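Asks: Fold the stuff below for me.
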Amino acid sequence: MSFVVTLAALFFLMFVAYRGFSVILFAPVAALLAVLVTDPNAVPAVFTGLFMEKMVGFVKLYFPVFLLGAVFGKVIELSGFSKSIVSSVIRLVGHQRAMLSIVLVGALLTYGGVSLFVVVFAVYPFAAEMFRQSNIPKRLIPGTIGLGAFTFTMDSLPGTPQIQNIIPTTFFKTDTWAAPILGTAGAIFILVVGLAYLEWRRRQAAAAGEGYGEGHTNEPEPVLSERLPSPALAILPLIVVGVLNKVFTSLITSHYGATYEVALADKSHPIVTQVSSVAAIWAVQGALLAGILTVMAFAFRQVRKRFAEGTKAAVAGALLAAMNTASEYGFGAVIAALPGFLVIRDALRAIPNPLVNEAITVSVLAGVTGSASGGMSIALAAMSDQFIAAANAAGIPLQVLHRIASMASGGMDTLPHNGAVITLLAVTGLTHRQSYGDIFAITCIKTLAVFVAIGIYYATGLY
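Replies: Okay, the predicted model is just below:
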């Protein structure tokens, strides 16, 4: 019964998200209905002590990143930099390769350490301009951005600084470059198959006479001036964000140490911060601020005319995206605390092959919680010792465990209730009904790549 309750809560939330209802409203409803069936007395305590605690904690940590990312994307748009980059890329690669260009831009940013959510805000103006000029249906933008930002550079390519590639290091005592051959092979598979799928979808739309479309919401404002900034200047803010994110990550840790304590007035109540847990967030915030200032320094006159209205729209978008994701985060925490979740976890332990066991366990838990990092953290916290023991018995290096866990986390996590999916659709002004089918196809390709990597390891022994 507890298992059915957990699945019912998950499917209910996926259903309402797909139908276009607000996840901010229905994520707590779905979670608390499951608690009500399990233990009616626990509903208020779980809502206050778990759902709201996790939801507010997410906002506390990540809302500044959402806000700065939205403002960065807006000033990039208002400055004309997005149109300059899009026009230059189209001239270089041609109208028929617009999707490849967007995928590569997203991949470059995420592999450079920019937050996945920030990439959505930053890349969307480029994508909208390029798809409009190339007359590709707007509904294909989310799948294209998802392929570039949510897949191979998030957790497959060795060395990626995204959290999904960092979490396994604490469990397996590895580093972010673990199993480079398997990671690279998986990344190539995802990129090639994903691009082939998107191109097939584009050709289908073209054959049906479907273009970019009209009457869309959240459309980037057109740049009226024909004199666009140079491409080198236009790409500079993106380079600044990517480079300074790396630089600040090192500088913050070395300057502040693992813990920083300060008392501004009341010496008896100092502010104590665990810098090691927020250094990456501070680095992204600092890099985004620098990126915004770079745009303003070179395009102040273009931006200031519409800065007030533009930033209002950016703030509204950031609030919606952050609250959608935070509500999902609270939902995942409640689901993980239900008895039915333990049934799922224990059933997965029966899979005999160590790598297949790990891949399916992490994929399933990431799907249930709607979070790659959350599902992987839960899976490894509960079962890493079992994975390590089984791998040691089979002679499998822990580097392989790291790479498989990392890649598996970013597969089925992108079900309809996933926070990143909801953010992507909200930012692009599209619905699940319009665009989720392509996101799910990319999700399936990403999940298949995990088993391709497992097959390569068993066939060759290389990792």
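Asks: from here on, contacts and neighbour counts on C-alpha atoms
Replies: Fine.
Asks: Show me what the helix or strand where Leu251 lies is packed up against.
Replies: Taking DSSP states H and E as the definition, Leu251 sits inside helix 231-256. In this structure, helix 231-256 packs against helix 81-93, helix 275-304, with contacts taken as 3 or more CA pairs under 8 Å, 6 or more residues apart in numbering; DSSP states H and E.
Asks: and these as JSON lines, adding distance to Phe150 and mean neighbour count?
Replies: Output for these, formatted as JSON lines (distance: least, CA to CA, whole Å; neighbours: other CA atoms under 10 Å):
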{"stretch": "helix 81-93", "distance to Phe150": "21", "mean neighbour count": "20"}
{"stretch": "helix 275-304", "distance to Phe150": "18", "mean neighbour count": "19"}
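Asks: My guess is Gly73 contacts Phe121. True?
Replies: Yes: applying CA atoms under 8 Å as the test, Gly73 and Phe121 come out as touching, 5.2 Å apart.
Asks: Of all the helices and strands packed on helix 231-256, which one is nearest Leu67?
Replies: Closest to Leu67 of the helices and strands packed on helix 231-256, according to CA to CA: helix 275-304, at 9.5 Å.
Asks: now for that closest one, which elements pack on it?
Replies: Looks like helix 275-304 contacts helix 52-78, helix 231-256, strand 259-262 (3+ CA pairs under 8 Å, 6+ apart).
Asks: Check the ones you listed for me and report the most buried one.
Replies: helix 52-78 (a mean of 22; mean count of other CA atoms under 10 Å).
Asks: Which neighbouring elements make contact with that helix?
Replies: helix 116-134, helix 275-304, helix 307-336.
Asks: Contacts for stretch 394-406, please.
Replies: The contact list for stretch 394-406 (CA atoms under 8 Å, 6 or more residues apart in numbering) reads 155-156, 164-165, 168-169, 172, 174, 178-179, 182-183, 355, 358-359, 362, 376, 387-388, 391, 450, 453-454, 463.
Asks: Which strands or helices does the helix or strand hosting Gly148 pack on?
Replies: In the assignment (DSSP H and E), Gly148 maps to helix 141-149. When contacts are defined as 3+ CA pairs under 8 Å, 6+ apart, helix 141-149 sits against helix 98-111, helix 116-134, helix 180-207, helix 419-428, helix 432-460.
Asks: Tell me how many other residues crowd the residue lying closest to Ala178 once chain neighbours are set aside.
Replies: In space, and not counting its chain neighbours, Ala178 is closest to Gln399: 4.9 Å by CA to CA, 6 or more residues apart in numbering. Applying other CA atoms under 10 Å, we find 22 other residues in the vicinity of Gln399.
Asks: Would you do the same for the sequence below? I want to compare the two.
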Amino acid sequence: MSFLIALAALVFLMFVAYRGFSVILFAPIAALGAVFLTDPGAVPAAFTGLFMDKMVGFVKSYFPVFLLGAVFGKVIELSGFSKSIVAAVINIVGPQRAMLAIVLVCAVLTYGGVSLFVVVFAAYPFAAEMFRAGNIPKRLIPGTIALGAFSFTMDALPFSPQIQNIIPTTYFKTTNGAAPILGVLGAIFIFVLGMMYLEWRRRTAAAAGEGYGEGHGNEPEVVDTKELAPAFIAFLPLIVVFVVNLVLGGFPGVFTGLIDRFYGKSYDLTLAMDHTITTQISGIRAIWAVEMALIAGIITVFIFAFPKLKLTFADGSKAAVAGALLASMNTASEYGFGGVIAALPGFTVIKETLAAIPNPLVNVAVTVTSLAGITGSASGGMSIALAAMADDFMKMAEAANIPPAVLHRVASMASGGMDTLPHNGAVITLLAVTGLTHRQSYKDIFAVTCLKTAAVFFVIGVYYATGLV
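Replies: A predicted model of the protein is given here:
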């Protein structure tokens, strides 16, 4: 019975998320409903001592990353740099290779630190224009954007500043460059097979005589590429984010980052009345590195686009803050939900079932991707899994002599596996922006989802076959 209660809470949260209700509202309802069915008298204590404690802890650790990422994406958008980047990539690849161009555009922007949601808005007008010119079915645009923005740059490539690559650093005491060889191999796997799939879909449609189509909704205006910033200036903020992140965080096995060199393992902050606060650096250095890198990127955009930003930043920053609050609170609520569920007797059954998977890396992959699929959130599902089971994962890995960096990369990539099920917020946003429906375009998004999931097990296989990290 206790297992069914925990399972029912998970299913209920997935259902309300799929129906479009706020996770911020319903995550505590789902969690406390499970507590009520287990022990009615424990509901107030579970809310204050578990749910709120976990939720606030998540906000404390990760809200600055959400906020700075949203602001960075917004100034890239307001400055016109995003259009310059898109136009430059298209010129390099060639307009005849529409799918490849859009995948690369989305990859460059997300790996440069721009929010996935901003990338969707930035890339769609160009994608529509190129697909229309190439007579490629519009229904293939969401799958193309998903491959570029929601896959290998989000969680496979080392040093990605996306939150899915940051969360594991707190639990496994790693950097966001963890397991660089495995990450790059996983990214190549996803990119190559993803492009092969998209090209197959394009050729199949062409053979059937299907073109771009008519009567589509939300068709964008033709993109005006006049008076865009020079490409080298537009790319500069993305390069700054990458370089500062690398220098501060370090490169695993090659050189130590400046944060470790300056602060060491811990830092004592002494305030008035001899009150000392000790901060353990190992669990937060990757977060600090990304935060400082995003600040450097924002400053760079302002240096080169101040005349334009001074007119639009006030309103734009409000939208960025609102978006960051919503995204971080959604994930934090799911994290609080996970903390409560993990404390229930029924979760012991789930843990024991998962623990029956003898291989620690497969265990991590299955656990994280399952919870990401249930919650419809890569960061939310991974947060729930790691909050409940990170210590168990570490013990299993230590017993098998598996480096924490490999755990990090597997968990990060697994979070971006089954997270893009139909109720995922990014999927819903992508379809809304492109004016398409699940019936028209979700098949291709799901194909990318399956490729991402397969890539996790490909990486696990490579590690066991070669020992590469």
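Asks: returning to what we had before: compile the helices and strands packed on helix 275-304 of structure 1 into a markdown table and extend it with columns for distance to Leu36 of structure 1.
Replies: Listed next are these as a markdown table, based on distance: least, CA to CA, whole Å:
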| stretch | distance to Leu36 of structure 1 |
| --- | --- |
| helix 52-78 | 16 |
| helix 231-256 | 44 |
| strand 259-262 | 41 |
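Asks: Relative to Ala366 of structure 1, which of the ones you listed is closest?
Replies: helix 52-78 (16.7 Å).
Asks: average offset between that closest one and structure 2?
Replies: Aligned to structure 2 and superposed, helix 52-78 of structure 1 gives a mean residue distance of 1.8 Å (mean CA distance after the TM-score superposition for structure 1).
Asks: angle of that helix against helix 116-134?
Replies: Here helix 52-78 of structure 1 runs at an angle of 40 degrees relative to helix 116-134 (axes from the mean of the first three to the mean of the last three CA atoms, to 10 degrees).
Asks: chain center to helix 52-78 of structure 1: distance?
Replies: 13 Å (CA atoms, centre = their mean, to the nearest Å).
Asks: coming back round to it: mind giving me TSV with the helices and strands packed on helix 52-78 of structure 1 and columns for distance to Gln434 of structure 1?
Replies: Shown next, in TSV, are the helices and strands packed on helix 52-78 of structure 1 (distance: least, CA to CA, whole Å):
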stretch	distance to Gln434 of structure 1
helix 116-134	16
helix 275-304	31
helix 307-336	18
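Asks: of all those helices, which lies closest to Ser225 of structure 1?
Replies: Closest to Ser225 of structure 1 of the helices and strands packed on helix 52-78 of structure 1 is helix 275-304 (CA to CA; 9.4 Å).
Asks: quick one: the closest one aligns where in structure 2?
Replies: Counting by TM-score structural alignment, helix 275-304 of structure 1 falls onto residues 281-310 of structure 2.
Asks: Measure how far that stretch is from the centre of its chain, please.
Replies: With CA atoms, centre = their mean, you get 18 Å for stretch 281-310 of structure 2.
Asks: quick one, which of the helices and strands packed on helix 275-304 of structure 1 is nearest to Ser87 of structure 1?
Replies: So among those, helix 231-256 is nearest, using CA to CA, at 8.7 Å.
Asks: for the helices and strands packed on helix 275-304 of structure 1, which one sits closest to Ile442 of structure 1?
Replies: Per CA to CA, nearest to Ile442 of structure 1 of those: helix 52-78, 24.1 Å.
Asks: residue closest to the middle of structure 1?
Replies: Centroid-nearest residue in structure 1, with CA atoms, centre = their mean: Leu116, separated by 4.1 Å.
Asks: Relative to Ala98 of structure 1, which of the helices and strands packed on helix 275-304 of structure 1 is closest?
Replies: Across these, Ala98 of structure 1 has its closest neighbour in helix 231-256 (16.4 Å, CA to CA).
Asks: got the angle for that closest one vs helix 116-134?
Replies: 180 degrees.
Asks: next one: helix 231-256 of structure 1 to chain centre, how far?
Replies: For helix 231-256 of structure 1, the distance to the chain centre is 20 Å (CA atoms, centre = their mean).
Asks: again with stretch 178-187 of structure 2
Replies: For stretch 178-187 of structure 2, the distance to the chain centre is 16 Å (CA atoms, centre = their mean).
Asks: likewise stretch 325-336 of structure 1?
Replies: With CA atoms, centre = their mean, you get 16 Å for stretch 325-336 of structure 1.
Asks: Which part of structure 2 matches that stretch?
Replies: Under TM-score structural alignment, the match for stretch 325-336 of structure 1 is residues 331-342.
Asks: Arg19 of structure 2 - how many residues pack around it?
Replies: For Arg19 of structure 2, using other CA under 10 Å, the count is 10.
Asks: for the one 4 residues further on, same thing?
Replies: The criterion is other CA under 10 Å. On that basis, Val23 of structure 2 has 23 neighbouring residues.
Asks: what do you get for Asp39 of structure 2?
Replies: The local packing of Asp39 of structure 2 (other CA under 10 Å) involves 12 other residues.
Asks: Ok, Leu193 of structure 2 next?
Replies: That count, for Leu193 of structure 2 with other CA under 10 Å as the rule, works out to 15.
Asks: what's it in contact with, if anything?
Replies: Leu451 are the contacts of Leu193 of structure 2 under CA under 8 Å, 6+ apart.
Asks: ok, the residue nearest to Met296 of structure 1 when sequence neighbours are not counted - contacts?
Replies: Of all residues not flanking Met296 of structure 1 in the chain, Val303 sits nearest, at 7.2 Å (CA to CA, 6+ apart). Residues in contact with Val303 of structure 1 (CA under 8 Å, 6+ apart) are 75, 78-79, 296.
Asks: Checking the residues you listed against structure 2: which ones persist?
Replies: Using both residues aligned by TM-score structural alignment, their matches' CA atoms under 8 Å, structure 2 keeps these contacts from the contacts of Val303 of structure 1: 75, 78-79, 296.
Asks: could you redo these as CSV and give each row distance to Gly242 of structure 1?
Replies: Formatted as CSV, the kept ones among the contacts of Val303 of structure 1 follow (distance: CA to CA, whole Å):
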residue, distance to Gly242 of structure 1
Val75, 17
Leu78, 21
Ser79, 19
Met296, 18
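Asks: if we can go back for a sec, nearest to Val278 of structure 1, out of the helices and strands packed on helix 275-304 of structure 1?
Replies: From these, taking CA to CA, the stretch that ends up closest is helix 52-78, at 8.0 Å.
Asks: Brilliant, that's me finished.
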